[in-house]
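Asks: the following comprises the amino acid sequence and a computationally predicted model.
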Amino acid sequence: MSDDSHQLLYLKNKVVNEQKHAKAIQESFQFLSEKLRKTMKENQIVRHRTKMRHDQNKEEMNFQEEFFKDQIKMIYKARKEKEKEKDFEKLHQFERNKVKQSIANTSSSAEYFQRYMSYER
């Protein structure tokens, strides 16, 4: 009987230890489950904020892209205008030179004519 009572006492202690262990595991499980829920919620918040920031950055980049495209268009337009002005100025200078040359030719013709007339007399 003493062996049986020792064995009974051993088994009771073993059951108590296993119950304590099961309770500790259950508490750990509850703690980790709660921590997991909090972490998942925080991750969801971070993902939401990240998505919002991404959308804001995308919108700002689109705005900047349009701004720079407009700036480039203005630069091209101003450059074309300058080229037109230079072309006009060259054409104008060419026409002035033609007129000067024509006047020079006319005056030399007039001088030639006067010389011719003075020899005839």
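Replies: Right, received. Where do you want to start?
Asks: C-alpha only now, for contacts and for neighbours.
Replies: Will do.
Asks: list the buried residues in stretch 79-98.
Replies: For stretch 79-98, a neighbour-count test (16 or more other C-alpha atoms under 10 Å) marks nothing as buried.
Asks: how far out from the middle of the chain is that stretch?
Replies: Between the centre of stretch 79-98 and the centre of its chain there are 40 Å (C-alpha atoms, centre = their mean, to the nearest Å).
Asks: which outside residues touch that stretch?
Replies: Outside stretch 79-98, no residue is within contact range by C-alpha atoms under 8 Å, 6 or more residues apart in numbering.
Asks: in contact with the most centrally placed residue in the chain, which residues are there?
Replies: Nearest residue to the geometric centre of the chain (C-alpha atoms, centre = their mean): Met61, 4.3 Å. For Met61, the contact set (C-alpha under 8 Å, 6+ apart) is empty.
Asks: go again with 10 Å.
Replies: 55, 67 (C-alpha atoms under 10 Å, 6 or more residues apart in numbering).
Asks: before we go on, here's another structure to hold up against the first:
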Amino acid sequence: MSKYIFIIIVFALSFSCAVKATSENKQIKDEVLESFKSLVDASKKLDSALYFQHFDSDKFVGLNADGTNWNSIDELTPLIISGFNAIEKVTHLKFNNVNISIIDNFTAILVNEYVQSMILKMGSKSTL
């Protein structure tokens, strides 16, 4: 009888830990998503200073759309600044696929796909 009670207690503790982890993961995902929304707002405003406040410049790595990666924020900075400077107005920015994976309480990975339309300062329209 005590063997069954022990198994039930272990299962109950495991279930309790799983529920707590799920709750913590949801909170972390919510925090990451809120930060991402703030990053998107900075992009829409074409505010590079506000945009770069969302990154840890010492630990930054990023994946480019063509599969290459940036190993330093210094590789991304000129692309963002020159891109923002070339845009007159963002007319449409939609994220069709945003996925957040929680690694642990201190690490999350967010990947996304987007469609963007803009008016360039030279007067033409562009869609990415």
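Replies: That came in fine, so what should we check first? Since the structure is predicted, the reported quantities are computational estimates derived from the model, not experimental observations.
Asks: tm score of chain vs chain?
Replies: Their TM-score after superposition, calculated using TM-score structural alignment, normalised by the length of structure 1, is reported as 0.41; 56 aligned residues with a C-alpha RMSD of 2.5 Å.
Asks: so which strand or helix has the residue nearest to the centre of structure 1?
Replies: helix 2-120 (DSSP states H and E).
Asks: Phe95 of structure 2 too?
Replies: Here Phe95 of structure 2 is assigned to strand 87-104, by DSSP H and E.
Asks: chain center to the helix or strand just after that strand: distance?
Replies: Heading C-terminal from strand 87-104 of structure 2, the first helix or strand you meet, by DSSP H and E, is strand 107-120. On the basis of C-alpha atoms, centre = their mean, strand 107-120 of structure 2 is displaced by 9 Å from the centre of the chain it belongs to.
Asks: please spell out which residues along the helix or strand harbouring Leu79 of structure 2 are buried.
Replies: Using DSSP H and E, Leu79 of structure 2 maps to helix 73-86. Neighbour counts over helix 73-86 of structure 2 (16+ other C-alpha under 10 Å) mark 73, 76, 80, 84 as buried.
Asks: helices and strands around the helix or strand hosting Ile9 of structure 2, which ones?
Replies: Taking DSSP H and E as the definition, Ile9 of structure 2 sits inside helix 2-45. Contact analysis of helix 2-45 of structure 2 by 3 or more C-alpha pairs under 10 Å, 6 or more residues apart in numbering; DSSP states H and E lists helix 48-52, helix 73-86, strand 87-104, strand 107-120 as its packing neighbours.
Asks: let's have the ones you listed in CSV, adding distance to Ile5 of structure 2.
Replies: Formatted as CSV, those follow (distance: least, C-alpha to C-alpha, whole Å):
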stretch, distance to Ile5 of structure 2
helix 48-52, 54
helix 73-86, 55
strand 87-104, 32
strand 107-120, 37
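Asks: spatially nearest residue to Leu120 of structure 2 (excluding sequence neighbours)?
Replies: Spatial nearest neighbour of Leu120 of structure 2, chain neighbours left out: Ile87 (4.3 Å); criterion: C-alpha to C-alpha, 6 or more residues apart in numbering.
Asks: what's the neighbour count on that neighbour?
Replies: 18 (other C-alpha atoms under 10 Å).
Asks: cool, Val90 of structure 2 as well?
Replies: Counted with other C-alpha under 10 Å, Val90 of structure 2 comes out at 19.
Asks: measure the residue nearest to Leu120 of structure 2 to Ala108 of structure 2 for me?
Replies: 30 Å (C-alpha to C-alpha, to the nearest Å).
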